[in-house]
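S.K.: sequence-free structure coming up:
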């Protein structure tokens, strides 16, 4: 922290602050600190991350008893000073992402302790644009400080005949040495650590004031910030990750390297200057777009009368697709940033794992809720400072929304679009990396998908329009409504009917939400895809009740009879394949068991998803390989990942609070057992093949469990419900 400041003759600093109401938590100190934004020409070139201001006071006044004050992080003991009643003040100017933060301390020499305390609202920082911390000193003696435990922003700049707040008259004359100290103090670029010290032996008549002034007007428009956008200069930026980096990151974060397959390939990218939104687009801004264009509203608004809760106006908008984001950007006269631009703005030139360095969680503060609802996202107002803040000034990229960018790739016959960042729903540190990427279908929406806009650097950012609803529910009332819904009863099925193969399943013991089943999503007959997610077969529903549903599906060489039965904590699926040919055939189905509708079981990060290996042991899915170009889409581990001679296919997902589990599995007759997941939908696929004799039939069975408990409970039900031979 620098030299001990309990010496006579150390002169105080005058601080002029830009904002009075911006308090943030600085991880480096462990305290809430006052944010002082410093003009670019005066910012400290501090590789060590901090500059130091020092200010000391010495006098005859008896210091106040500080025993009532709570000991704060960063306190340290020190040897008592030689002088009785000496109180020293000391400050830190911490740099965090190009922003300087002031924290001060005072040292009671007689008590022998240093106590850190922030400059906060109680210190007078409210209202005016400019504030001063000014302490006149007569020779070795300061003015009486008994009335203030900390420097307070009361004293005006010294003028002849004007009294300071302590009642001392301050003369106007100042020595050349004093002025020289001022010049040295203002030259912040010359040194990242400095103290102002007047030689103790120096005597001068009358008063003399030494101060350092950092000036930034709160209403001044910086050249690199306009209308909520930040200018990123042209340059060459390192983006993406290499194979070797992914291997090392996988070891650190306990996942398979292929989970990082949606990262950009590591390269140096030359970028022209560009503007990017400081924060993601808010609900109020998106509402203005909807009112102007008639664009569809996010689904979750529908629960609250077509608008968001009133407190959510300045929260990032969620529930938007990549196509929605493109439409908004075009209307606003902007565009989406590229992934390369996003990484340059967030990661900066000094590349590290996270925007703030290599440590987790750094300054990020994530919400922790016992219960989550999609209708009430866990976002917070933009600009709060604890959901990611980059050196460029860009913020709210870590713990707010998963952000659509403009990069796209063809996949599954449709367009997939990349997303960057991590949302309020995310927990896995690997996904908060600057390089982390997520590909999904461009029309996909979730309660944590949002975006921010960009613009070419030679264009002028337009002002952002916004609108707020005239009437809207409060967030507290919305939460009360959600908490008050507690359905009861047995598991219930709801078949879609018509030509749809979809069912919804509600288990009241696990909450009001439903999960979905597309059964089957695909059928392979003799290796050929006779049914895919894009093909609609000829089918007829024969029964649709809450306890049982059934349909018949017809193909040229094959007929399929499907049956779904709900009973205690279980739904059983049966497919009977009828071979219409004179040759035996191979029949393979894959049903999509989709948990996206239930936020307590939705697991896009695969932190709570497990697969049963050939030993009968549940293995975390994140440790298994992912194949394909879009690794979070439908893909699964290789056969070797789960062991040889796999005779079952079982997947389980634990609830977010660890109290319940949903699982699915197949075993028994069949071959080619395999599992796959769609991480973005939390789709569980447990597949197998059976042989169907000529002009004959064969049946496959799959179970879906909804259980109180954990993985051990799944293992017991799996063996019993599927009549597994215990010796196998």
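M.R.: Thanks, I have it. Quick caveat: nothing in here was measured; it's all calculated off a predicted structure.
S.K.: C-alpha from now on. contacts and neighbour counts both.
M.R.: OK.
S.K.: Quick check: buried residues in stretch 380-400?
M.R.: 380-383, 385-400 (16 or more other C-alpha atoms under 10 Å).
S.K.: Pasting the second one now:
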């Protein structure tokens, strides 16, 4: 994992085994209920135009990308959407099969459920019973999160949902182009400044007023705090997409290689042919300028295909015909 502030990793399936784990090829029709936005074919400069990113993340060099038109979800897939998939298929996520998933330690109400900590980021704890339906572990639920993004989904889980719904995960280039909303070279979907003219923040990132301390707020903050926000919070970008930065990280289809931009094709790039981890985009509610500024549209992260955490979800695109 490139930076443990984002999410800790779990052991990966070999890349060639991902299809077998997800049941690839199953298409049961128009089951996906998330509202869609068409994105017209276009050309943009992909990458970090401001020099904000870490060199190791591979946000450079800037390079021109030409994309064919596509259709993308307006929002991240919600807990309601994912529950419909689980109800229809009986699917068990990576976290459910493993019996644990990664939770921000300040959210854990019962220390007896903690089975481990990330060695380089002790604010990340592995919690027994944490999964998409129990985001902070046993005793938590999604009853009040119907319109929140689903979390604790691995790449394998997101791909399984796509296969059931006849969808695909966006390529990294599709994701960045859509997230920019037509503002080429801007840091954020709305411009270059984190806050608007009235000083109001435009995305869900780490909030010291909520956590009660600067990042990482390792001490508990009490039972019942919900770190994610409804998927239609704040305002949509120029393409009508909501919260492409902040709230939750979103899986992309591409394998990750920090050197890929050096030789990425100009037309409809789909990522490197090999690699054990997959790209994540958009940052999450745990991003903070003091530690991790990956809530920019150019920012890149990655994780192994079976990894899950309380700040990782996904959105989909229409499958190419």
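M.R.: Thanks, I have it. From a predicted model like this one, the values you see are computed outputs, not experimental measurements.
S.K.: Endpoints of stretch 358-369 of structure 1, how far apart?
M.R.: In stretch 358-369 of structure 1, first residue to last residue: 26 Å (C-alpha to C-alpha, to the nearest Å).
S.K.: Buried residues of that stretch, list them for me.
M.R.: Across stretch 358-369 of structure 1, burial judged by 16+ other C-alpha under 10 Å covers 362-364, 366.
S.K.: likewise stretch 423-443 of structure 1?
M.R.: Neighbour-count burial for stretch 423-443 of structure 1 flags 423-427, 430-442 (criterion: 16+ other C-alpha under 10 Å).
S.K.: start to end distance for it?
M.R.: With C-alpha to C-alpha, one end of stretch 423-443 of structure 1 sits 18 Å from the other.
S.K.: so where do the helices sit in structure 2?
M.R.: 18-22, 79-89, 94-98, 155-165, 172-180, 208-211 (DSSP state H).
S.K.: Who are the packing partners of the fourth one?
M.R.: Secondary-structure packing of helix 155-165 of structure 2 (3 or more C-alpha pairs under 8 Å, 6 or more residues apart in numbering; DSSP states H and E): helix 18-22, helix 79-89.
S.K.: That helix corresponds to what range in structure 1?
M.R.: Mapped onto structure 1 using TM-score structural alignment, helix 155-165 of structure 2 spans residues 322-332.
S.K.: Quick one: residues in contact with that stretch.
M.R.: For stretch 322-332 of structure 1, the external contacting residues (C-alpha atoms under 8 Å, 6 or more residues apart in numbering) are 286, 289, 335-336, 404-405, 417, 442-444, 450-451, 453, 462, 464.
S.K.: now the helices: where do they sit in structure 1?
M.R.: 176-186, 243-253, 283-293, 322-331, 339-347, 475-483, 639-642, 711-721.
S.K.: To residue 88 of structure 1, which of those lies closest?
M.R.: Proximity to residue 88 of structure 1 (C-alpha to C-alpha) singles out helix 176-186 among those, at 19.2 Å.
S.K.: Show me what counts as buried in the closest one.
M.R.: By neighbour count on 16+ other C-alpha under 10 Å, the buried set for helix 176-186 of structure 1 is 181-182, 185.
S.K.: Turn the helices and strands packed on helix 155-165 of structure 2 into CSV, including mean neighbour count.
M.R.: Below are those laid out as CSV (neighbours: other C-alpha atoms under 10 Å):
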stretch, mean neighbour count
helix 18-22, 15
helix 79-89, 16
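S.K.: Could you export those to TSV, including columns for distance to residue 189 of structure 2?
M.R.: As requested, those are exported to TSV (distance: least, C-alpha to C-alpha, whole Å):
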stretch	distance to residue 189 of structure 2
helix 18-22	32
helix 79-89	24
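S.K.: which stretch among those helices comes nearest residue 97 of structure 2?
M.R.: Here helix 18-22 is closest among those (C-alpha to C-alpha), at 12.0 Å.
S.K.: Which residue range of structure 1 does that closest one align onto?
M.R.: Using TM-score structural alignment, helix 18-22 of structure 2 lines up with nothing in structure 1.
S.K.: Can you pull out the residues in contact with that helix?
M.R.: Contacting residues not belonging to helix 18-22 of structure 2 are listed as 156-157, 159-160, 163, 305 [C-alpha under 8 Å, 6+ apart].
S.K.: ok, now stretch 73-80 of structure 2?
M.R.: Under the criterion C-alpha under 8 Å, 6+ apart, residues 34-37, 132-133, 142, 145-151, 231-232, 240-244, 250, 313-317 lie in contact with stretch 73-80 of structure 2.
S.K.: Stretch 314-321 of structure 2 now?
M.R.: 70-73, 75-77, 150, 158, 162, 166-170, 248-252.
S.K.: likewise stretch 427-435 of structure 1?
M.R.: Stretch 427-435 of structure 1 is contacted from outside by 239-241, 249, 253, 263-264, 343, 346-347, 353-355, 360-361, 398, 420-422, 436-437, 605, 607, using C-alpha under 8 Å, 6+ apart.
S.K.: Mind checking which of the residues you listed are in strands?
M.R.: Among the contacts of stretch 427-435 of structure 1, the subset assigned to strands under DSSP state E consists of 239, 398, 420, 422, 437.
S.K.: Return the member of these nearest to residue 36 of structure 1.
M.R.: Lowest distance from residue 36 of structure 1 to these (C-alpha to C-alpha) belongs to residue 398, with 22.4 Å.
S.K.: which residue in structure 2 lines up with the closest one?
M.R.: Residue 398 of structure 1 maps onto residue 245 in structure 2, by TM-score structural alignment.
S.K.: so its match makes contact with residue 201?
M.R.: No - taking contacts as C-alpha atoms under 8 Å, residue 245 of structure 2 lies outside contact range of residue 201: 11.9 Å.
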